[in-house]
Structures are given as C-alpha cells and as structure tokens.
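Chemist: Generate coordinates for the sequence data below:
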Amino acid sequence: MKSKKSIIEAGVSTLQLEAQAILGLINNINDDFVKVVNLIIESKGRVIVTGIGKSAIIAQKIVATFNSTGTPAIFMHAADAIHGDLGMIQKDDIVICISKSGNTPEIKVLAPLLKQSGNTMIGMIGQLNSELAMQADLVLNTYVEKEACPHNLAPTTSTTAQLAMGDALAICLLHARDFNEQDFARYHPGGSLGKKLYLKTGDLALKNQKPSICADASVKDVIIEISQNRLGAVVVVDGNDILGIITDGDIRRMLEKYSDLTNIKASDLMNPNPKRIEKDLLALNALEIIKENNITQLLVTDAGSYFGIVHLHDLLQEGII
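Modeler: Just a heads-up that it's a prediction; the model follows:
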C-alpha cells in the first residue's frame, strides 16, 4: 500500500504539470486563433471535430460545448471517417482535427482527403513539424513539454491542453455571437434529457429541405434532386401523397442491376413502403424507428401527407443519440 505522502505528492504533481501546460497555452492565443474564431463565426456550415484515441474523446467534449453555446458542431471519429463517415461533411463545414503528434496513421490518411474536399481544415496539434500541421490551413498549437504520466506515455497533460484550447475557442465564439443567458436557457431546457421529452420530429423536419419528385421522373432528375437537398434521399409524390422513397442506396443498386438507364423512371426505383412518423411524435420515437430498421432517413407526415424528412444526423446534432 502506498503511503499517504506519496499519493498526495503524485496528485499534486499531476495538477501542477497540467496547470503549467494550460498556462503555457496563453502564448498560443495568436493570429491563427483569431482567424479560427472569425472563420467559424462567418461560416454558413457546421464545425466537424475529429480525432483518434484520447483525442477523439476530447473532440466529443468540444463538440458538446460548441453545441451548447451556440456553435453547431458534429463529432466525426477519424477512423470511421476513412470508412464512410466523410459523407457527413457538407460544403460549408469547417473541420478541426485534434492530434498530439499529428502523425498517427488515421490522421495521415484523413488530412489529404479533407484537403481534396475543399473544406477548411484546422489542426489542433502538439507537434508543429507534423504531417497534420503541414496539411492544415490554420493551426492551434497545443504543445506540452511532458505528460503527467511518469513514463511520459499516457495522454494526460496533452489532452488537458486540448480540452482547455477547445474551451477557449468555445467561449470566444460565445462572446462573438453575443450568446446570452436567454440563449443558454433556450438551448438547455433540461439538456439532452429535456430534448428527448419535448423535441418533435416536425421541428427537426422543418430545418431540412423537402425533396420530392414525380413518379415518371428520369434517373437524372432523381439524382439531381437527391444531390441538391443533401439528405441522401428523395420522396416520390403525387401532390402531397407519398408514393415511395428513393435513397442513395437505391441508386447504387440500380447501377449494379441495369446497364441501360434510358427508360427507367422514379417509380421503378422507389421503395413503395417507406418508414414514416407523424410530425407531432417525439424525435426520440423517430430514433427508435431508425434504429429498429437500420435506416438513416425517416419520412415525417402530417395526417398522412408528406411533411418532410428527418435524418440520423439531425438526431445526432440535437443530442438525441
């Protein structure tokens, strides 16, 4: 059993090292930091925060802080990003990559892909000579001299520095948006638990486009409508009556099945029995249907008529998941 003295010394030493690391960040609140704040404020998109390992956990906390203080943000795990989740990034989104070394295999693969997409990439990095630092448009320097771990291995001081830098960024954005107590109260009516109790599917659907197309529309028109509305699907309608839904997956399956697309119409591609939910039901109910059926889009109806679409990412962004 360790003595009381040794335990206290280790605890105090840890806090001292981490406090020194945070104070060391003060000199890194520089021109790049100011540019990052202004870039996010002026952006029409969201902030996508990504990382691997312990940095991914920090990224999730930063996303939560952003969302609760008026900056729309989504977490994207760096490992999942290179296996399909890059699809959540939209044209106007800004990406923050968090990494101590900036040289992990996942980050090395992800960084060039983000550059190719044209999204602004911000690196929150502990090594300024790293691959991520060289690829990033702007850098938030979170260098620390050593970890609190006596072996200098377990991420401790470095993740504390990342967390503190994320908080500094969030609070600067809060000030820039004039985010006040009334805004905070509006965003926190019981937190995520509150949203599960009051947020309706219709509220979410109203934030999205309402893609629709007629039954005899061509394949080209279907693809254009799906691409323009960025929900991964289009609803086939007759007036306000729902005939079916066509998703990205349906388009891929069509290309595998047919070589001649000349005479194919929307009615040939659609699923005539899409899952749906009434607009006055809770977003939590929508999540249950999405999970049970392993789908990403759910039709929202008003007395059976087409009202809109709720996407899995909507539920993620609202903290329902």
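Chemist: Please make it C-alpha for all contacts and neighbour counts, starting now.
Modeler: OK.
Chemist: Now name the helix or strand holding residue 50.
Modeler: Element membership of residue 50 [criterion: DSSP states H and E] is strand 47-51.
Chemist: Tell me which residue is most central in the chain.
Modeler: residue 74 (2.0 Å; CA atoms, centre = their mean).
Chemist: so what secondary structure elements neighbour the helix or strand where residue 235 lies?
Modeler: If you go by DSSP H and E, residue 235 is part of strand 233-238. On a contact count with 3 or more CA pairs under 8 Å, 6 or more residues apart in numbering; DSSP states H and E, strand 233-238 meets strand 212-213, helix 219-229, strand 241-247.
Chemist: structure for this one too, so we can compare:
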Amino acid sequence: MKDKSSILNTAIETIKLESDAILNLANLINDDFAEVVELIYNSKGRVIITGIGKSAIIGNKIVATLNSTGTPAVFMHAADAIHGDLGLILKDDVVICLSKSGNTPEIKVVVPLIKRAQNKIIAITGNKDSFLGQHADYILNAFVEKEACPNNLAPTTSTTAQLVIGDALAICLLELRGFSSNDFAKYHPGGALGKKLYLRVQDLSSVNQKPVVNLNTSIKEVIVEITEKMLGVTAVVENKKIVGIITDGDLRRMLTKVDDFSNLTAKDIMSSNPKRIEAKAMAIDALEVMEAHEISQLLVEENGNYSGVVHLHDLIKEGII
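Modeler: Have a look, this model is predicted:
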C-alpha cells in the first residue's frame, strides 16, 4: 500500500504531465484553427459536436461552454447518430468530431454520412493520419505524447487536451462576437455569476422594509423603528433627503455614555453623511462598499431621495457572497 508521500508524488506527476501536454498544444495551433473559428462565426447554423466514450463527455462540456458564451451548439452521441440522431444536423450546421485515435468504428460510420450531407467537418484528434483526420475538412491537432494513466490507456491527458482546445474555440468566438458581461448574465440568470452581473441594489432594497425617522424623533421611537423594521438600522431623513443614520451600535454606545436619554432625539446620536448607494447600482458594488468600510448595511438613494436599505444578509441570501 502506498504511503502519503507516494500518493502526493503521483498526483503531482499527473498534474505536471497534463500541464506539459497542454502547453505543447500551443505549438500545434496553426491556420486551421483560425479558419475554424471564422467558419463557425460566419455560419448561419449551429455547432454539432459528436464523439464516443470519454470524448463524448468532453463534447458535452464544450457544448455547454459554447452555448453559455453565445455560440449555439448541440451534442450528438456518435453511437446514437447512426440510429436516428443524424437528423439533428441541419443544412448550415458545422460538425466537430472528437476522437483521440480518429479510428473508432462509430466515427468511421458517421463521418461519411455527414460528408454526404455536405456539412463541414472539424476533427479534434490526436492522430492526423487517422480515418477522421483524412476525411475532415479541418484538423485541430490534440496530440499528446502519453496519457497520465501509468498504463497509457485511460483517457486522461488526451481528454484534457480536447477540453482545452474546446475552451480556446469558445473564447475566440466570444471575442469575435463582442460577448459582454451583460450577455453572459442573460444566459446565466439563475447562478451566482449571473446575479453578480444583473442584480441591482433596488432589487434587494425594494423587498425590505424602509426604516425612517426625522431629526427630532425621540430615542424611544428610534428604538421602536429599528426593532420593527428588523434591519438593525434606520435612516434619518429631512425633506426626503438622507441626513444621517442610526444603527444598533449607535444605540449601544449611547447607553454606555448617558443614564437618561429621555430628552435625546435622533439628531443627538446619529452619524452624519452615512455611506449610501444608488438604487440602480449593481448589487456587487454594494458588497464592495460594505467590505471597504466594514459595515453591514447601506442606505439606498433614488434620484437623490431616500428609498430604502440594503443589508449584507440580502447579498448572502442571493449568493452574491
């Protein structure tokens, strides 16, 4: 049984082997790659990606990456293609075939059928001289010297190489399309990444209660307002404008300084010129302000008027943090 040192050495060797193989891919990039990117970019159809075995799994991931970055893509399993799924391929679609050897039986059956339909075929393969390599319109060389598997059998380094080439394609296409963070948010509305790109402060503050007092509000009423609105804070407002803020901390500090607060009002204990943020600002910007000033709440303004409060807990709840 291997000890911890041997296990760690194997892990490190695997990572080094795969990283060296990935770096070598840069030496294999040629004009075919640029032409493939331009072909896909100018295509009126989709990208159909096919493969079998571990290559099929990598194909699914590349499809997901392309779809999420603005290039419509569909996965078609090579084994299913010859049992009806070839119908997925439309006239203007571009087909990418993934295969380390380029000589699997399924590929040998599928490729001629695709060519008969006159769709362009892009091969991502480690064997340029294979059946796939010889019949593809373009070859993206995914050659690796050896697998990370000590028996040089289990697809490891080779599938990593396929994945990296797929990512390179997606990023090149993303840049050609001018795909922005706003576009990204459109395709990722449910995830934390998307929320960072589209969620605005007003989306959070509008569902919170709106604690507010004026300059002459008694401390008792201030305490009631903060307690009832359950945000640990209240704005001090005059003519709809924010003039100060009172937090739970301000109340505790007051109690350590005075024995009788019956004659005190909001203006006596408030902090003037509090940190605030525009309602239309991004929620992620609110987080940055809170972190920079080590605070948990921000007062929100809309058109210069007080409109509510955004709390650190709102950002946590939405997965922004």
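Chemist: before we move on, back to that, surely the residue nearest to the centre of the first structure touches residue 59?
Modeler: No: contact criterion CA atoms under 8 Å: residue 74 of the first structure and residue 59 do not qualify, at 9.3 Å.
Chemist: Quick check: neighbours shared by those two?
Modeler: Residues touching both residue 74 of the first structure and residue 59 (CA atoms under 8 Å, 6 or more residues apart in numbering) are residue 49.
Chemist: if we can go back for a sec, Throw the helices and strands packed on strand 233-238 of the first structure into CSV and include distance to residue 26 of the first structure and mean neighbour count, thanks.
Modeler: As requested, those are exported to CSV (distance: least, CA to CA, whole Å; neighbours: other CA atoms under 10 Å):
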stretch, distance to residue 26 of the first structure, mean neighbour count
strand 212-213, 51, 22
helix 219-229, 42, 16
strand 241-247, 48, 21
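Chemist: any chance of the ones you listed in CSV, plus distance to residue 155 of the first structure?
Modeler: Listed next are these as CSV, based on distance: least, CA to CA, whole Å:
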stretch, distance to residue 155 of the first structure
strand 212-213, 49
helix 219-229, 41
strand 241-247, 42
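Chemist: looking at the ones you listed, which is closest to residue 136 of the first structure?
Modeler: Residue 136 of the first structure lies closest to helix 219-229 among those, at 27.8 Å (CA to CA).
Chemist: Show me what the helix or strand harbouring residue 123 of the second structure is packed against.
Modeler: Using DSSP H and E, the element containing residue 123 of the second structure is strand 121-125. Contact analysis of strand 121-125 of the second structure by 3+ CA pairs under 8 Å, 6+ apart lists strand 94-99, helix 105-116, helix 131-135, strand 138-141 as its packing neighbours.
Chemist: ok, now with 7 Å
Modeler: In this structure, strand 121-125 of the second structure makes packing contacts with strand 94-99, strand 138-141, judged by 3 or more CA pairs under 7 Å, 6 or more residues apart in numbering; DSSP states H and E.
Chemist: how about the ones you listed, which one is nearest residue 130 of the second structure?
Modeler: strand 94-99 (9.8 Å).
Chemist: Would you mind listing the outside residues contacting that closest one?
Modeler: 40, 45-51, 55, 119-125 (CA atoms under 7 Å, 6 or more residues apart in numbering).
Chemist: same thing but at 6 Å, please
Modeler: Strand 94-99 of the second structure has contacts (CA atoms under 6 Å, 6 or more residues apart in numbering) with 47, 48, 49, 50, 51, 55, 120, 121, 122, 123, 124, 125.
Chemist: Need the counterpart of the third one in the first structure.
Modeler: Pairing criterion TM-score structural alignment: the partner of residue 49 of the second structure within the first structure is identified as residue 49.
Chemist: Ok, residue 67 of the second structure next?
Modeler: Checking TM-score structural alignment: residue 67 of the second structure goes with residue 67.
Chemist: Whichever helix or strand that match is part of vs the second structure, average distance?
Modeler: Applying DSSP H and E as the criterion places residue 67 of the first structure in helix 54-68. Once fitted to the second structure, helix 54-68 of the first structure is off its aligned match by 0.1 Å on average (mean CA distance after the TM-score superposition for the first structure).
Chemist: Once aligned, what mean separation remains between the strand holding residue 123 of the second structure and the first structure?
Modeler: Strand 121-125 of the second structure sits 0.4 Å off on average (mean CA distance after the TM-score superposition for the first structure).
Chemist: and for that strand, what are the contacting residues?
Modeler: In contact with strand 121-125 of the second structure (CA under 6 Å, 6+ apart) are residues 95-100, 136-142.
Chemist: angle of that strand against helix 54-68?
Modeler: If you take axes from the mean of the first three to the mean of the last three CA atoms, to 10 degrees, strand 121-125 of the second structure sits at 120 degrees to helix 54-68.
Chemist: from the chain's centre, how far out does strand 121-125 of the second structure sit?
Modeler: Taking CA atoms, centre = their mean, to the nearest Å, the mean C-alpha location of strand 121-125 of the second structure is offset from the chain mean by 27 Å.
Chemist: now swap in stretch 227-246 of the second structure and tell me
Modeler: The chain centroid and the centroid of stretch 227-246 of the second structure are separated by 36 Å, computed with CA atoms, centre = their mean.
Chemist: Can you point out the buried residues in it?
Modeler: For stretch 227-246 of the second structure, the neighbour count (16 or more other CA atoms under 10 Å) marks 231, 232, 233, 234, 235, 236, 237, 242, 243, 244, 245, 246 as buried.
Chemist: could you pull out the strands for the second structure?
Modeler: Assigned by DSSP state E, the strands in the second structure fall at 47-51, 73-77, 94-99, 121-125, 138-141, 212-213, 233-238, 241-247, 271-272, 276-278, 297-302, 305-311.
Chemist: Just tell me the aligned range of the last one in the first structure.
Modeler: Under TM-score structural alignment, strand 305-311 of the second structure corresponds to no residues of the first structure.
Chemist: still on that earlier bit, what angle separates the strand holding residue 123 of the second structure from strand 94-99?
Modeler: Using the same axes, to 10 degrees: strand 121-125 of the second structure against strand 94-99 is 20 degrees.
Chemist: and strand 121-125 of the second structure with strand 47-51, angle?
Modeler: 40 degrees.
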